[in-house]
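Undergrad: Take a look and give me a structure for this.
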Amino acid sequence: MSQAFDLADVKRRMQGAMATLKHEFGGLRTGRASASLVEPVHVDAYGQSTPLNQVATISIPESRMISVQVWDKALVGAVDRAIRDANLGLSPVIEGQTLRIRTPELNEQRRKELVKVAHKYAEEARVAVRHVRRDGLDVLKRLLKDHAIPEDDEKRHEQEVQKATDDTIREIDALLGGKEKEIMQV
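TA: Next up is the predicted model:
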């Protein structure tokens, strides 16, 4: 017997994409330093991609400064490179095993860059939601092919999956609109 169709699981996975987007948007700070700004950064450490918070301690010593204390001296260069390559507009200054990152004033150009990053995050979330939709529709097609559900049920479930997808994409767009306003607000 093949797997059963679970609309609640499809919706839960779509909400997972939303939660990830909210977390990433949390890192797009407007003028103030925040540890979540550098949390999405991955470092090439020990031959694999490792989240920054697994190779260093991130702290905020003052409102516009992020301090990254790297645990392994050999990784300081890799952490510096990863932060610079993350397209966050940040330039770390290395002091021993500590990287000091001053968050730049948000001028018009910087705000536009942050909006582009927000759009990129939103598009990644939309793609994730579409992947969940595709997975759900694949399960339905398999069930129909195996004669586990009638065609009417398959069509009804297909419409439910599409509605959940549309609703989640609308939520993503609303979240993006709000974040864009917040970033562009002077």
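
Undergrad: alpha carbons only for contacts and neighbour counts from here, please
TA: Fine.

Undergrad: Let me know the helix or strand that the residue nearest to residue 2 when sequence neighbours are not counted is in.
TA: Spatially, and ignoring its direct neighbours in sequence, residue 2 is nearest to residue 143 (6.9 Å; Cα to Cα, 6 or more residues apart in numbering). Using DSSP states H and E, residue 143 maps to helix 108-145.

Undergrad: Please apply the same query to residue 50.
TA: Assigned by DSSP H and E, residue 50 falls in strand 48-51.

Undergrad: So which bits of that strand are buried?
TA: Within strand 48-51, the residues that count as buried by 16 or more other Cα atoms under 10 Å are residue 51.

Undergrad: Check stretch 107-117 too.
TA: Those would be 110-111, 113-115, 117, for stretch 107-117 by 16+ other Cα under 10 Å.

Undergrad: Closest to residue 176 out of these?
TA: residue 115 (8.9 Å; Cα to Cα).

Undergrad: one more to put side by side:
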Amino acid sequence: MIADVKKNAEQKMLKSVENLKANLAKVRTGRAHAGLLDHVMVDYYGNPTPINQVASVGLMDARTLSVSPFEKKMAAAIEKAIRDSDLGLNPASMGDVVRVPMPALTEERRKDLIKVVRGEAEDSRVAVRNVRRDANEQLKKGVKDKLVSEDEERRASDDIQKLTDKAIAEIDKQLADKEKELLTV
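TA: So this is what the prediction gives:
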């Protein structure tokens, strides 16, 4: 039972850290990267479809993305989807390729993005702590039901705390890296 509780807690904590990484990747810095448009959905014959399934996304240069639709008539729909997304980008069609220039970030916008990133990190920390709390409650229930001794429960709680510390350290590292990236002009 203890091994299951630890394994389950570790998997959930890793999932929280991975989720934070994915959310931080969506936060736009001044540089262009192909993963920026991954969550943009395009209306493909009435069905919302991820942009990377209807077009290839690449880099023209450090500040410009190029989106090449697999079907030429999809260029207008792709352009509209990018414009309507929450990224604040203004795409432009050049024949059958959609160019997406990255506007430079102002100092004020950088500070706003840092606040957003810190909020995401705090949400991840809370998720990890909730996993720890749930695991500890399961262990206490095991002691109450006489499935686990108190010594085993104490050792398992210490192990879960170590997992929690490790996950939170990883979250803090991700946050520091993203803040550094945002502040780089």
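
Undergrad: sorry, back to before: now for the residue nearest to residue 2 of the first structure: which residues touch it?
TA: Listed by Cα atoms under 8 Å, 6 or more residues apart in numbering, the contact set of residue 143 of the first structure reads 2-4, 149.

Undergrad: ok, those vs residue 161 of the first structure, which is closest?
TA: Closest to residue 161 of the first structure, out of all of these and judged by Cα to Cα, is residue 4, at 14.4 Å.

Undergrad: Next, the closest one: secondary structure please.
TA: Under DSSP: H, G, I helix; E, B strand; the rest coil, the three-state class of residue 4 of the first structure is coil.

Undergrad: Which of the contacts of residue 143 of the first structure are buried? Put it as a PyMOL command.
TA: Remark: buried members of the contacts of residue 143 of the first structure, expressed as a PyMOL selection using 16+ other Cα under 10 Å:
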select buried, resi 149
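
Undergrad: Switch the contacts of residue 143 of the first structure over to CSV; also include distance to residue 128 of the first structure.
TA: Below are the contacts of residue 143 of the first structure laid out as CSV (distance: Cα to Cα, whole Å):
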residue, distance to residue 128 of the first structure
2, 24
3, 22
4, 22
149, 27
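
Undergrad: Which element, helix or strand, includes the residue lying farthest from the centre of the first structure?
TA: For the first structure, the residue at maximal distance from the C-alpha centroid (Cα atoms, centre = their mean) is residue 147, at 38.4 Å. Counting by DSSP H and E, no helix or strand carries residue 147 of the first structure.

Undergrad: quick one: it from residue 9 of the first structure, how far?
TA: 22 Å (Cα to Cα, to the nearest Å).

Undergrad: likewise residue 27 of the first structure?
TA: Residue 27 of the first structure is 28 Å from residue 9 of the first structure, by Cα to Cα.

Undergrad: Now check the first structure for the residue matching residue 9 of the second structure.
TA: Matched across to the first structure, residue 9 of the second structure falls on residue 10, judged by TM-score structural alignment.

Undergrad: what's the mean distance for the helix or strand following the helix holding residue 143 of the first structure versus the second structure?
TA: Counting by DSSP H and E, the next helix or strand C-terminal to helix 108-145 of the first structure is helix 151-184. With mean Cα distance after the TM-score superposition for the first structure, helix 151-184 of the first structure departs from the second structure by a mean of 2.6 Å once superposed.
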